[in-house]
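this one's sequence-less:
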């Protein structure tokens, strides 16, 4: 048995129409499907919803639920906002910078470009408060991923014992964290 691929990921949204329009305008995602019911098909409980699906490229689908009868959505107060995010790949640094300019020109606050060595990222929030990352590969991505692959098990083992960042790949963020 093996998972074939991601079918879709689903998050909650405040307003389905606003979400479709924002992702279409800001991230150029096509609206591909809407499903709405007054009862949840899996549990049969009464709970009206609108379920929207967006094309995130290469067969990847990003979905949202609007739940008008539920209290306003919140976020886990025990998890920092930077942890839970949705990351999308863009072709290259030029594309990343074009998105950054487009978002900023549209009034979106953008953090970065952040250098993760193997890739470079920008971060911002959608109108629902979900943190979004756009990432482009570094030209040396394959070589750098091989270096990380060589130490992944040692890093995991050390982390499991100490809960402190192992030094096996501290080169990864040395540019970003040089002043820390």
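All right, it came through fine. This one's a predicted model, so the numbers in the text were calculated from it and none came from an experiment. Numbers count the residues shown, from 1 in each chain.

for the rest of this, base every contact and every neighbour count on C-alpha atoms.
Fine.

residue 2: neighbour count?
Look at residue 2: counted by other CA atoms under 10 Å, it has 4 neighbours.

surely it is within a helix?
No. Using DSSP: H, G, I helix; E, B strand; the rest coil, the secondary structure at residue 2 is coil, not a helix.

contact partners for it?
By CA atoms under 8 Å, 6 or more residues apart in numbering, residue 2 lies in contact with nothing.

ditto for the one 10 residues further on
Contact partners of residue 12, counting by CA under 8 Å, 6+ apart, are 64-67, 73, 128.

before we move on, what about residue 137?
By CA under 8 Å, 6+ apart, the contact set of residue 137 is 89-93, 118-120.

list of residues touching the longest helix anywhere in the chain?
As assigned by DSSP state H, the longest helix anywhere in the chain is helix 141-162. Defining contact as CA under 8 Å, 6+ apart, one finds that helix 141-162 is touched by 117-119, 164-166, 168-169.

quick one: buried residues of it?
Within helix 141-162, the residues that qualify as buried are 144, 148, 155, counting by 16 or more other CA atoms under 10 Å.

cool, and stretch 3-17?
Here stretch 3-17 shows 12-16 as buried, counting by 16+ other CA under 10 Å.

just how off-centre is it within its chain?
Centroid displacement of stretch 3-17 relative to its chain, using CA atoms, centre = their mean, to the nearest Å, is 11 Å.

and it, how far apart are its ends?
Across stretch 3-17, the terminal residues are separated by 32 Å (CA to CA, to the nearest Å).

and here's the other structure:
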């Protein structure tokens, strides 16, 4: 049995707690589960006022944010591409994916996709704090997932030796390169 049962919560920084809670409710229908605000950090005792909010990401998953008014403005690692760090949420099906895309675009949010990854399709957009969000709907079979799982260890070993992309799962995106 694995040590970890599931995510308790995943936390990120936000620019504005209220704006963030409103955005996630309006765009992704996540309810605000709670908020904690203190003048000092419980774990370190450092004096640093904060607002910590907790959002219901479904299935017992919690997405949390910290607003830190006394810290320097939020930034991101300039050496990491925008597309790399993101929060990916699973949605029920392609109909939900399409509905969120239409609603987000109606709010003036720029949406990329849907992108076909063969095993799922996804859309991408940014929240008000600049976090890239991905919504993904599975489009695969258990056999395809097993095909991926079975080659994953060999791929990691090859990558560790060469730092070049192994071709074991190139079939996931080859159809894009072929123009299909």
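Right, received. Where do you want to start? Because the structure is a prediction, the values reported are computed rather than measured.

need the TM-score between these chains.
Comparison of the two superposed chains (TM-score structural alignment, normalised by the length of structure 1) gives a TM-score of 0.96, and 178 aligned residues with a CA RMSD of 1.0 Å.

hang on, the earlier thing: which one of the contacts of helix 141-162 of structure 1 sits closest to residue 48 of structure 1?
Ranked by distance to residue 48 of structure 1 (CA to CA), those are led by residue 119 at 40.5 Å.

residue 125 of structure 1 versus the residue nearest to that closest one when sequence neighbours are not counted, what's the distance?
What sits nearest to residue 119 of structure 1 in space, not counting adjacent residues and going by CA to CA, 6 or more residues apart in numbering, is residue 137, at 4.3 Å. Distance of residue 137 of structure 1 to residue 125 of structure 1, computed by CA to CA: 21 Å.

find the centremost residue of structure 1, please.
residue 86 (1.1 Å; CA atoms, centre = their mean).

I figured that one hits residue 133, correct?
Yes. Using CA atoms under 8 Å, residue 86 of structure 1 makes contact with residue 133 at a distance of 6.0 Å.

would you map the strands across structure 2?
All strands of structure 2, identified by DSSP state E, fall at 10-14, 32-40, 47-56, 62-67, 86-90, 112-116, 120-126, 132-138.

make CSV out of these and add distance to residue 24 of structure 2.
Below are these laid out as CSV (distance: least, CA to CA, whole Å):
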stretch, distance to residue 24 of structure 2
strand 10-14, 12
strand 32-40, 9
strand 47-56, 8
strand 62-67, 10
strand 86-90, 12
strand 112-116, 18
strand 120-126, 11
strand 132-138, 11
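
hang on, the earlier thing: can you tell me how far the residue nearest to the centre of structure 1 is from residue 63 of structure 1?
Residue 86 of structure 1 sits 12 Å away from residue 63 of structure 1, going by CA to CA.

and for residue 69 of structure 1?
Applying CA to CA to residue 69 of structure 1 and residue 63 of structure 1 gives a distance of 19 Å.

now residue 47 of structure 1
Counting by CA to CA, the separation of residue 47 of structure 1 from residue 63 of structure 1 is 18 Å.

go on, residue 37 of structure 1?
Separation of residue 37 of structure 1 from residue 63 of structure 1 (CA to CA): 15 Å.

looking at these two, which one has more neighbours?
Legend: neighbour count by other CA under 10 Å for residue 37 of structure 1 and residue 63, higher for residue 63 (22 against 12).

I'd say the more buried one and residue 11 touch.
Yes. Look at residue 63 of structure 1 against residue 11 with CA under 8 Å: they come within range, at 6.4 Å.

returning to that earlier point: what's the closest of the contacts of helix 141-162 of structure 1 to residue 78 of structure 1?
residue 164 (19.3 Å).

how many residues are close by that closest one?
Burial of residue 164 of structure 1 is recorded as 10 neighbouring residues (other CA under 10 Å).

what does residue 31 of structure 1 give?
For residue 31 of structure 1, the neighbour count with other CA under 10 Å is 19.

and it, what's its match in structure 2?
The equivalent of residue 31 of structure 1 in structure 2 is residue 32 (alignment by TM-score structural alignment).

that match touches residue 57, doesn't it?
No. Contact criterion CA under 8 Å: residue 32 of structure 2 and residue 57 do not qualify, at 9.6 Å.
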